[in-house]
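**Q** 3D model of this:
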Amino acid sequence: MLGSGTMGAQIALSLALGGFDIRLWGRRAEALPDAMDRVGAAFDFLAEAGLAEPGNRPLVLSRIKATSDLEEAVCDAGFVIEAVAEDIAVKQSLLGAAETHAASDAVLSSTTSALSATEIQSSLARPDRFCVAHYAQPAHLVELVEVVPGQQTAAGVTEFVTRLLTDTGKTPVLCPDIPGFLWARIQHAVLREFASLVGQGLVTAEACDTILKVGYASRLPAMGAFEHADLAGLDLINSAAAKAVWADLSNVMDPGDTPVGELYEQGHLGMESGHGFYDWTQRDPGTFRMQRDAEIIRRIKIRRQDAG
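**A** Below is the predicted model of the structure:
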């Protein structure tokens, strides 16, 4: 596991819970104790929620060894995944260095959410041994992982990554190597439409989020977009009313042309700066994240109960 930040620690824990031995690599040795503390805290959160057995804590954490030595981290690894800055040059440099120390049959991966798998692998000596595995945050909770092979990825490598994710309790979905894959495209499509409406003064951010959370999202666990289309009837989806909606949807090409860009230009970055669409000096980001995670856990428990 290359990268000892939030995502790296969460992915390391997910893999360790699946029974794998992990070397968690970070550039700065002095930062590794904090990374291991994050792993431990994440395990404790799962245990408190009933998603991990408290008595297994020593065993699971013993599977994760932290190191700042890249060669030591990857020399005998079968699977190497990076979770560093979302910068293609940084990712290519790190993966290229890891490739020189890894076994020739090791599979390399990235948890990028949007960078092209084909472009990342283009700088590798063995591009056929690379495949994206995009974990969504929080990686130790969200069950879905996008599997994105590049143009040169060997079929066996895609199968290996898919099987590894399944073996660690994840739900892998094969996605095309297009900007944003599938997850981010949905996220940006929703935000583009809502940001456009807010920018036109038609609605508030609060109204949009309420519609999404209390309304639309409430049925998503039971019904996807195509299932809904079939349920409603494709004749209705082709009706004049539906065509009017499609024609009126936002097609803005740059987030800078919406309130997203306006806020950014004003120095408002969201939770990081204290202001975005909401005033985060009046809302506690830590409490928000805890409530988010609690809802994800509630949904996981429902799915597992339904699965028997």
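**Q** when you work out contacts or count neighbours from here on, use the C-alpha atoms and nothing else.
**A** OK.
**Q** so where do the strands sit in the stretch 201-308 of the chain?
**A** Counting by DSSP state E, counting those that start in this stretch, the stretch 201-308 of the chain forms no strands at all.
**Q** helices along that one, start to end?
**A** In the stretch 201-308 of the chain, the helices defined using DSSP state H, counting those that start in this stretch lie at 205-210, 217-219, 225-232, 234-237, 240-248, 259-265, 285-306.
**Q** nearest to residue 7 among the ones you listed would be which one?
**A** Proximity to residue 7 (Cα to Cα) singles out helix 285-306 among the helices of the stretch 201-308 of the chain, at 14.5 Å.
**Q** any residues touching that closest one, and which ones?
**A** 49, 138, 141, 142, 271 (Cα atoms under 8 Å, 6 or more residues apart in numbering).
**Q** and stretch 244-253, end to end?
**A** Criterion Cα to Cα, to the nearest Å; first-to-last residue distance in stretch 244-253 is 20 Å.
**Q** try stretch 111-127
**A** For stretch 111-127, the first and last residues are 16 Å from each other (Cα to Cα).
**Q** could you give me the buried positions within stretch 289-301?
**A** By 16 or more other Cα atoms under 10 Å, the buried positions in stretch 289-301 come out as 293, 296, 297, 300.
**Q** scratch that, stretch 44-63
**A** Within stretch 44-63, the residues that count as buried by 16+ other Cα under 10 Å are 44, 45, 46, 47, 52, 60, 61, 63.
**Q** which other residues reach it?
**A** Contacts for stretch 44-63 (Cα under 8 Å, 6+ apart): 13, 16, 17, 19, 20, 21, 22, 39, 40, 43, 297.
**Q** show me the contacts for the first one.
**A** By that I understand residue 13. 39, 42, 43, 60, 61, 64, 140.
**Q** can you tell me how far residue 37 sits from residue 48?
**A** Taking Cα to Cα, one finds residue 37 at 16 Å from residue 48.
**Q** and this one, so I can compare the two:
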Amino acid sequence: MKNIVVIGAGTMGNGIAHTFAQSGFQVSLVDVKQENLDRAIKTITTNLDRIIAKGNLTEEEKTSTLGNITTFTDLKDAAPKADLIVEAATENLDLKLRIFGQMDELSPAHCILATNTSSISITQIAAATKRPEKVIGMHFMNPVPIMKLVEIIKGYSTSKETFDEIFELSKKLGKVPTEVNDYPGFVANRILMPMINEAIETLYNGVAGVEEIDTVMKLGMAHPMGPLQLADFIGLDVCLAILNVMYEGFKNPKYAPNPLLVNMVMAGKKGVKSGEGFYDYSESKKAEKVSKMFLK
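**A** All right, here's what the predicted structure looks like:
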């Protein structure tokens, strides 16, 4: 396995491309907009510079990593030589089904089709292809170049050969792969998202403020980041999408997203990516509570 295609140049996509490229793989990064690709390469370059500053990478290795990445705006130009395609598009089922149909049509028969979905059924995604035995979940954690965990999720038809190959490949990336079965939210988000949702519920009910809730979880539970700050970092729209998938999948009210989260996303308050969420990132990343407007 030498040629990797990554679909989506956003936060997760550029991180996945960075990780594969730094491990010596030839990476084709695909996005529908050239501006997204340009931004992704800039982000990867900045992140490589940070690694160099810490003494964990040389300038030569940075040059080699960037040289391993080629960008495309059309999947049909990248897919024909792919050994593995990793889809890292928005957490939207219809979009993923369309992309997987294209991946299946355009890639060679031996190519494994993986998704970085954080909650959607691998079995359902695989049904959009004619090679369900070669469809698998590779759920990387953000930031991808730093976080060690990769959830490896088998669909109903995923073959043992496909699973074993992706499991070993993840080790070659310096990751710790963990086998997970195909249920909504898998393990990471099935546990994490209800906690984030409960933190939002706590704020919504006026039990404590944003910084106070995060302080309790950081100092009392030894979490490196409070749940509301983490939600901002993940993206409130992503949190909402995952909770909706879990709510639909389990039909359990404990997964129903809090109204405050729904309102914030509708208002465009998506966290770090929009410059504003539970904290204000627009002015020197000064922590300011912005959710009070929804509590009136």
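**Q** tell me how the two chains score on TM-score.
**A** The TM-score (TM-score structural alignment, normalised by the length of structure 2) is 0.77; 255 aligned residues with a Cα RMSD of 2.6 Å.
**Q** show me the two of the buried residues of stretch 44-63 of structure 1 that sit farthest apart.
**A** 45 and 63 (18.1 Å).
**Q** returning to that earlier point: filter the contacts of helix 285-306 of structure 1 to the buried ones?
**A** Buried among these by 16+ other Cα under 10 Å: 138, 141, 142, 271.
**Q** so the aligned residue in structure 2 for the third one: helix, strand or coil?
**A** For residue 142 of structure 1, the aligned position in structure 2 is residue 147, judged by TM-score structural alignment. Secondary structure assignment for residue 147 of structure 2 (DSSP: H, G, I helix; E, B strand; the rest coil): coil.
**Q** list the contacts of residue 147 of structure 2.
**A** By Cα under 8 Å, 6+ apart, the contact set of residue 147 of structure 2 is 140, 141, 175.
**Q** gap between it and residue 139 of structure 2?
**A** In terms of Cα to Cα, residue 147 of structure 2 sits 11 Å off from residue 139 of structure 2.
**Q** so which residues of the stretch 51-200 of structure 2 form helices?
**A** Under DSSP H, counting those that start in this stretch, the stretch 51-200 of structure 2 gives helices at 59-67, 75-78, 93-106, 122-126, 160-172, 188-204.
**Q** so the shortest one aligns onto which residues of structure 1?
**A** Okay, so that is helix 75-78 of structure 2. Helix 75-78 of structure 2 corresponds to residues 70-73 in structure 1, going by TM-score structural alignment.
**Q** mean per-residue distance, the matching stretch versus structure 2.
**A** With mean Cα distance after the TM-score superposition for structure 1, stretch 70-73 of structure 1 departs from structure 2 by a mean of 2.0 Å once superposed.
**Q** buried residues in that stretch?
**A** Neighbour-count burial for stretch 70-73 of structure 1, counted by 16+ other Cα under 10 Å, picks out 70, 71, 73.
**Q** just give the closest residue to the second one, not the sequence neighbours.
**A** Right, the one you point to is residue 71 of structure 1. Setting aside the residues directly before and after it, residue 71 of structure 1 is nearest to residue 101 in space (Cα to Cα, 6 or more residues apart in numbering), at 5.5 Å.
**Q** residue in structure 2 paired with the one you found?
**A** Match for residue 101 of structure 1 (TM-score structural alignment): residue 106.
**Q** right, and that match touches residue 82 too?
**A** No. Judged on Cα atoms under 8 Å, residue 106 of structure 2 makes no contact with residue 82 at a distance of 9.4 Å.
**Q** give the helix, strand or coil label for the corresponding residue of structure 2 for residue 44 of structure 1.
**A** In structure 2, the residue paired with residue 44 of structure 1 according to TM-score structural alignment is residue 49. Three-state assignment for residue 49 of structure 2 (three-state DSSP): helix.
**Q** mind checking how far residue 49 of structure 2 is from residue 40 of structure 2?
**A** From residue 49 of structure 2 to residue 40 of structure 2 the distance is 14 Å (Cα to Cα).
**Q** now swap in residue 143 of structure 2 and tell me
**A** 13 Å.
**Q** same check, this time on residue 221 of structure 2
**A** When distance is defined by Cα to Cα, residue 221 of structure 2 is 35 Å away from residue 40 of structure 2.
**Q** out of those two, which sits in the busier spot?
**A** Neighbour totals were compared for residue 221 of structure 2 and residue 40, and residue 40 leads with 24 against 10 (other Cα atoms under 10 Å).
**Q** still on that earlier bit, residue 199 of structure 1: which of the contacts of helix 285-306 of structure 1 is nearest?
**A** Using Cα to Cα, the contacts of helix 285-306 of structure 1 come closest to residue 199 of structure 1 at residue 271, 20.3 Å.
**Q** thought residue 179 of structure 2 was touching residue 160?
**A** No. Counting by Cα under 8 Å, residue 179 of structure 2 sits too far from residue 160 to count as a contact (11.9 Å).
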